[in-house]
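Student: got a predicted model here, sequence first, then my questions.
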Amino acid sequence: MAKIVLVLYDDPMDGYPTSYARDDLPQPERYPDGQTLPTPKAIDFKPGVLLGSVSGELGLRQYLESNGHQLIVTSSKDGASNVLDKELPDAEIVISQPFWPAYMTAERFAKAEKLKMIVTAGIGSDHTDLQAAMEHNVTVAEVTYCNSNAVAEHVVMSILALVRNFIPSHNWITKGGWNIADCVSRSYDLEAMNVGTVAAGRIGLRVLRLLKPFDVKLHYMDRHRLPEAVEKELDLTYHSTLESLTKVSDVVTLNCPLHPETEHMINEKTLKNFKRGAYLVNTARGKLCDRDAIVSALESGQLAGYAGDVWFPQPPANDHPWRTMPYHAMTPHISGTSLSAQARYAAGVREILECYFENRPIRNEYLIVQNGQLAGVGAHSYSKGNATGGSEEAAKFKK
């Protein structure tokens, strides 16, 4: 019997839903690069229901308990006496989501002597100390591509919300106003602007494709250059450095993973290379940006707006300055946990668990760490090291 600890975000404040806005859940047949959607042998949930909160349990309880395993589901992951730390010593598998991450630090690895696997229900495994995972020979896996398109849609929405000054305009209506001049004094057309993405992997490339019909000039930087045919198809300009990209971009969107090489890549120094009045969108990871440098750039006008769906740590403290800084379009980390995406990443977690318990290989595209080294997509996208430093600050959320 294995003990599995599943860390999920809390249920809605008014209780777990008894009905939903839609009756059906359209899903793609496969991902744009041809990768198939998750293929577990079975699922024990109805696609379209809320699976990512505690009561949803990712639809895993029946499967795990019917096979003799123990499932612990909790949202308690930070601070003194949290449930995760209590259950870690004899846990074999820990599962959490990037939206409410169980920060698996070196200290937690030291407590978890029976730990064999960590699974990200979603994409992005930076909340795990990958160096410690390699040293402890713990497998790290994630459901690659399950919510990439969902995040890309959020990027485009965020860009438009910033450039068109949508959120302040909406707020005037809810206040009973009709303040057109106040609304349009910071509103522009996206058309003809230069938009650059930092990284053009699954999410970044999808963003570029979605933006192409807006008649913008598209730019990208990535350590893996796209095929020439794709560059010609989308009329892309390639940049080998962040400075080159940001100097020409009216909008910059961050779509790269967090690891030691990308931590705080957007900081006081690099922000000076941005065009004055540029917009910055970050749906990747909050720690790609220096927190206070973003605030200062918005206050000085170096940035005209910042839209972030990601914070560090998560959840952020109630007094986190990104909650109150000017000209922002911040959201809790929701871009990749739509009900549509949840159905895919819940099925992907089930697939990974089936492979693990049946001693079958886990898909190479799901692997981050295996056999003491970066593996699969992890070897392509990450670097050795640890990016969890400072995660203990998440305990301040409820203080």
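Tutor: Yep, it's here.
Student: drop to CA atoms for contacts and neighbour counts, all remaining ones
Tutor: Fine.
Student: what helix or strand is the closest residue to residue 247 other than its chain neighbours on?
Tutor: The shortest distance from residue 247 to any non-neighbouring residue, by CA to CA, 6 or more residues apart in numbering, is to residue 274 (5.2 Å). With secondary structure defined by DSSP states H and E, residue 274 is part of neither a helix nor a strand.
Student: so residue 274 sits against residue 251, correct?
Tutor: No: assessed by CA atoms under 8 Å, residue 274 is found out of contact with residue 251, at 9.4 Å.
Student: these two - which one has more neighbours?
Tutor: residue 251 (28 against 24; other CA atoms under 10 Å).
Student: what about that one, distance to residue 132?
Tutor: Going from residue 251 to residue 132 by CA to CA, to the nearest Å gives 36 Å.
Student: presented hereafter is structure B, for comparison with structure A:
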Amino acid sequence: MAKVLLVLYPDPKTGYPPEYARDGLPQIDHYPNGQTLPTPEGLGFTPGELVGSMSGELGLRKYLEDAGHTLVVTSDKDGPDSVFERELPDADVVISQPFWPAYLTPERLEKAQNLKIAITAGIGSDHVNLAKAIEKGITVAEVTYSNSIGVAEHTVMQVLTLVRNYLPAYETVLDGGWDIADNVARAYDLEGMDVGVFAAGRIGRAVLERLAPFDVRLHYTDRARLPHDVEERLGLTFHESIDEMLPLVDVLTVHAPLTDETRGLFDDARLATMRRGAYIVNPARGAIADRDAIVRALDSGQLAGYAGDVWDIQPAPADHPWRTMPHHGMTPHVSGSSLPSQYRYAAGTREILEAFFAGRPIRKEYLIVEGGAYAGTGATSYAKPASS
């Protein structure tokens, strides 16, 4: 029997919800690319419940314990004296979410002598040291597409929030004021702007689809070019590199995975190539941007705004400079953890576990690393191109 170590964010400060704002969830049965939703043999919860926090347990406890497995759930994940650190050495399975990641460093993976599989309940497995997982033959899996549309929606919301200068106007209402000139002096229309998307995978493409009706000029760059009919329908301009695209856009949205090539990519030099007063929305990974370079660009006016909900590290410390830098629209990492997203990534986590315990193949699209090599989605998202 297996020991499953599950790391989740804490319950709401007001307590686990006795009721919810809406009854049930909208029903969908497939994603835009035709991929079906997770198909576990059971759920262990009612869709629409808060299963991503401690009390929700992703609905896994009864399923695991009925099968004879041990489930340890904690939110205490950082530092040598954390519950996670103490429970890791004999864990067979580790599960965590990108919003509250259990960082599996090379040192921790070396310590985890029993670990066979690390599962991301959501999308993005860069909190796992993939090179070390490959070396040790540990499987890494995530629930591909489970929250992609939620992140795309959040991205569009933050683009509009920055360009329209929404947050200061909202604060004016809370403060009892009516200061129109103060707010509109930094407010623009998105219409007619050049918008660039860095990485047009599931999330990036969904952002392109949703921004097209705003009558903007859309640009993108990606390892793989989109089909010609998609480019034509959306009016896309393709660029061979991010450096080619940056000087040509007013708004940039970032959807690339965190890799050696993308870490710290948006530094002082690259930000200086952008149009003065450009905006960046980064819902991908905080470390893709140079933390202090972003602050400097906002202070100088090179950037008119920066938003996103990803930080380096997470949770971000109270003194993180992005909390207090000017003209930002940052949120904690919530974009992919809406209640519908939670339903899908919890169901996908259970589907992965069912396959793993039964010795069946895990869906190819869920795989990042398997058998000592990149596999499935990992082979296209994380592995270096063959030419590099």
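Tutor: Structure received. Bear in mind that the values here come from a model prediction, so they are computed numbers and not experimental data.
Student: so what number do they get for TM-score?
Tutor: After superposition, the two chains reach a TM-score (TM-score structural alignment, normalised by the length of the second structure) of 0.98; 384 aligned residues with a CA RMSD of 0.7 Å.
Student: coming back round to it: any idea how far the residue nearest to residue 247 of the first structure is from residue 243 of the first structure?
Tutor: Taken as CA to CA, the span from residue 274 of the first structure to residue 243 of the first structure is 8 Å.
Student: ok, now residue 373 of the first structure?
Tutor: For residue 373 of the first structure, the distance to residue 243 of the first structure - CA to CA - is 32 Å.
Student: which one's more surrounded, the two?
Tutor: residue 373 (19 against 14).
Student: quick one: which helix or strand includes the residue lying closest to that one once chain neighbours are set aside?
Tutor: Spatial nearest neighbour of residue 373 of the first structure, excluding adjacent residues (CA to CA, 6+ apart): residue 134 at 5.4 Å. Following DSSP H and E, one finds residue 134 of the first structure within helix 130-135.
Student: which helices and strands does the next helix or strand after that helix pack with?
Tutor: Remark: after helix 130-135 of the first structure, the chain's next helix or strand is strand 139-142, criterion DSSP H and E. The contact analysis (3 or more CA pairs under 8 Å, 6 or more residues apart in numbering; DSSP states H and E) places strand 139-142 of the first structure against strand 117-120, strand 367-370.
Student: between those, which gets nearest to residue 328 of the first structure?
Tutor: With CA to CA as the measure, strand 117-120 is the member of those nearest residue 328 of the first structure (28.3 Å).
Student: next, work out how far apart the most centrally placed residue in the first structure and residue 99 of the first structure are.
Tutor: Nearest to the mean C-alpha position of the first structure, by CA atoms, centre = their mean, lies residue 284 at 5.2 Å. From residue 284 of the first structure across to residue 99 of the first structure, the span is 11 Å (CA to CA).
Student: for residue 195 of the first structure, same thing?
Tutor: 26 Å.
Student: with neighbour numbers in mind, choose between the two.
Tutor: residue 195 (25 against 22).
Student: which residues touch the more buried one?
Tutor: Residues near residue 195 of the first structure by CA atoms under 8 Å, 6 or more residues apart in numbering: 216, 217, 218, 219, 249, 250, 251, 252, 253.
Student: quick check, it in a strand?
Tutor: Yes: under DSSP: H, G, I helix; E, B strand; the rest coil, residue 195 of the first structure falls within a strand.
Student: so residue 322 of the second structure: helix, strand or coil?
Tutor: Under three-state DSSP, residue 322 of the second structure comes out as helix.
Student: so how many other residues sit close to the residue lying closest to it once chain neighbours are set aside?
Tutor: If you skip the residues right next to it in sequence, residue 322 of the second structure has residue 295 as its closest partner in space, 7.0 Å away by CA to CA, 6+ apart. Other residues near residue 295 of the second structure number 19, with proximity taken as other CA under 10 Å.
Student: same thing with the one 4 residues further on?
Tutor: Each residue near residue 299 of the second structure was counted by other CA under 10 Å, and the total is 14.
Student: pull the contacting residues for it.
Tutor: Going by CA under 8 Å, 6+ apart, residue 299 of the second structure touches 325, 326.
Student: at 10 Å what do you get?
Tutor: By CA atoms under 10 Å, 6 or more residues apart in numbering, the residues touching residue 299 of the second structure are 293, 325, 326, 327.
Student: quick one: map it onto the first structure.
Tutor: Matched to the first structure by TM-score structural alignment, residue 299 of the second structure sits across from residue 299.
Student: on the three-state scheme, that match is what?
Tutor: Residue 299 of the first structure ends up helix, using three-state DSSP.
Student: please tell me how far it sits from residue 292 of the first structure.
Tutor: In terms of CA to CA, residue 299 of the first structure sits 11 Å off from residue 292 of the first structure.
Student: again with residue 262 of the first structure
Tutor: Residue 262 of the first structure is 17 Å from residue 292 of the first structure, by CA to CA.
Student: looking at these two, which one has more neighbours?
Tutor: residue 262 (17 against 13).
Student: not counting sequence-adjacent ones, nearest residue to that one?
Tutor: residue 288 (6.1 Å).
Student: returning to what we had before: ok, now how distant is the residue nearest to residue 373 of the first structure from residue 106 of the first structure?
Tutor: In terms of CA to CA, residue 134 of the first structure sits 11 Å off from residue 106 of the first structure.
Student: swap in residue 273 of the first structure?
Tutor: Applying CA to CA, the value for residue 273 of the first structure to residue 106 of the first structure is 36 Å.
Student: neighbour count winner among the two?
Tutor: Between residue 273 of the first structure and residue 106, counting by other CA under 10 Å, residue 106 is the more crowded of the two (20 against 16).
Student: could you double-check that the more buried one sits in contact with residue 132?
Tutor: Yes: Residue 106 of the first structure is within contact range of residue 132, at 5.6 Å (criterion: CA atoms under 10 Å).
Student: please, where are all the helices along the stretch 201-350 of the second structure?
Tutor: 202-211, 228-234, 242-245, 268-272, 291-300, 339-358 (DSSP state H, counting those that start in this stretch).
Student: check the mean deviation of the fourth one from the first structure.
Tutor: On superposition with the first structure, the average gap between helix 268-272 of the second structure and its aligned counterparts reaches 0.8 Å (mean CA distance after the TM-score superposition for the first structure).
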